[in-house]
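[1] Quick one: sequence plus predicted model below, questions after.
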Amino acid sequence: MAQRDKSAVVVASSSASLSSSYSSAPPAAPSGERWGSAIGNLGELGANVESLQKLLARKTVFVDDDVFSKASLAADQARTIKILDQRVQSLERELDAAISAAARARTEKRQAEAGQRAAEQRAQDVTKELENTSKVFQLHMEELRTKQHEIAKRDSDIKVLEAIIQTLSGKDDGGSSE
């Protein structure tokens, strides 16, 4: 019963503060009209307070302090559990995103490694091709040196033969003039 009286006092004090906010009407209206409006507002306010009291009387459950503290603790724990559950869900989403990112990174790494292997294979192929071309070039150079040596030998032989021919032709010219 004391609890119900306290509720009524709280409601009455709230209605008093509400009535003070309703009573401030604009000063431009004549004072008779202001008083009439204020009295009308008070009547409506009284009706609202009565309906609020009836509603509180029907819906209010009174408990002792121990039960209230346990219920309050349970409500706090429920809020904490809800917050923690939301955090767990958020962390699960972050974990899923991290797992997806790691999978993409692994795929990209595999692709990069495959590209690197292909590039290394191509580099080896080009190196072999260059080595083969170099060997062919060396063979051609040897062949050209051999041909140049043969040409130089023949040129030398031709010069020797020309010298012999000149010597012989000089003797022929020298012998016939005598």
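    Yes, it's here.
[2] From now on I want contacts and neighbour counts done on CA atoms only, so please keep to that.
    Noted.
[3] residues in contact with stretch 32-40?
    Identification of contacts with stretch 32-40 by CA atoms under 8 Å, 6 or more residues apart in numbering yields 22, 23, 25.
[4] nearest to residue 137, of the residues you listed?
    For the contacts of stretch 32-40, the minimum distance to residue 137 (CA to CA) is 109.7 Å, reached by residue 22.
[5] which residues are contacting stretch 136-151?
    Taking CA under 8 Å, 6+ apart as the criterion, no residue outside stretch 136-151 touches it.
[6] ranges for the helices of this structure?
    2-22, 31-59, 65-176 (DSSP state H).
[7] Output the ones you listed in a markdown table, with mean neighbour count appended to each entry.
    Converted to a markdown table, the helices of the chain look like this (neighbours: other CA atoms under 10 Å):
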| stretch | mean neighbour count |
| --- | --- |
| helix 2-22 | 13 |
| helix 31-59 | 13 |
| helix 65-176 | 12 |
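[8] Put this next to the previous one:
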Amino acid sequence: MAAQREKSAAVAVAPAHGAAVSGSPSPSSSSGGPAVSASSSGDRWCAAIGNLGELGANVDALQKLLGRKAVFVDDDIFSKASLAADQARTIKVLDQRVQSLERELDAAISAAARARVEKRQAEAAQRAAELRTREVTEELENTARVFELHMEELRLKQEDIAKKDSDIKVLEAIIRTLSSKDDDGSSE
């Protein structure tokens, strides 16, 4: 643990030191001169040392926490735990897939139910259309029969009119013949 603490401290110091070096202005580029850069560098060093102290305290607190809470297991137990964790993840993924498939199945069942209802409605509409077609066909057939009857009646009336017309012509011929005989007899 001491070796790890030293590595952590070295890692923490390196960025803090690099930040202080790279962040501090060089004496040649500073307009304030060497006195300003020295006080600025000193403040940064003090801040870096304070950060290192906090880092050390945090490492100690983490070490105590790990000492109390850490569980040390051998390789077999770790591999079994890893396998169990992998299986748990697989089970979770499979459970999510099952739930997704159940939702898809529910949606398919709902769609099938809607399709059955629409099919029933279409069949009912088709039956109604067929019934209406039969009714219209019957109406047309009845109208055709009535039309035929009217045509027969008109034909009979036309024949009757033609017969009466010929009778009228015969009667007119008789009247003319009789009237011409009367005229011949009255003139004698």
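    All right, it came through fine. Since the model is a prediction, treat every value here as computed from it, not as a measurement.
[9] Let me see the TM-score of these two.
    After superposition, the two chains reach a TM-score of 0.85 (TM-score structural alignment, normalised by the length of structure 1), with 172 aligned residues with a CA RMSD of 2.2 Å.
[10] Show me what residue 96 of structure 2 aligns to in structure 1.
    Mapped onto structure 1 by TM-score structural alignment, residue 96 of structure 2 lines up with residue 86.
[11] Sorry, wrong one. I was asking about residue 168 of structure 2.
    Using TM-score structural alignment, the equivalent of residue 168 of structure 2 in structure 1 is residue 158.
[12] I'd like the distance from that match to residue 166 of structure 1, if you could.
    12 Å (CA to CA, to the nearest Å).
[13] before we move on, what about residue 103 of structure 1?
    Residue 103 of structure 1 is 92 Å from residue 166 of structure 1, where distance means CA to CA.
[14] likewise residue 67 of structure 1?
    143 Å.
[15] again, but for residue 99 of structure 1
    Using CA to CA, residue 99 of structure 1 is found at 97 Å from residue 166 of structure 1.
[16] And for residue 121 of structure 1?
    Distance from residue 121 of structure 1 to residue 166 of structure 1, by CA to CA: 66 Å.
[17] Please apply the same query to residue 177 of structure 1.
    Shown here: residue 177 of structure 1 relative to residue 166 of structure 1, a distance of 16 Å by CA to CA.
[18] Same question for residue 104 of structure 1.
    Distance from residue 104 of structure 1 to residue 166 of structure 1, by CA to CA: 90 Å.
[19] wait, what's in contact with the spatially most central residue of structure 1?
    Per CA atoms, centre = their mean, the C-alpha nearest to the average position across structure 1 is that of residue 101, at 8.9 Å. The contact partners of residue 101 of structure 1, taken as CA under 8 Å, 6+ apart, number zero.
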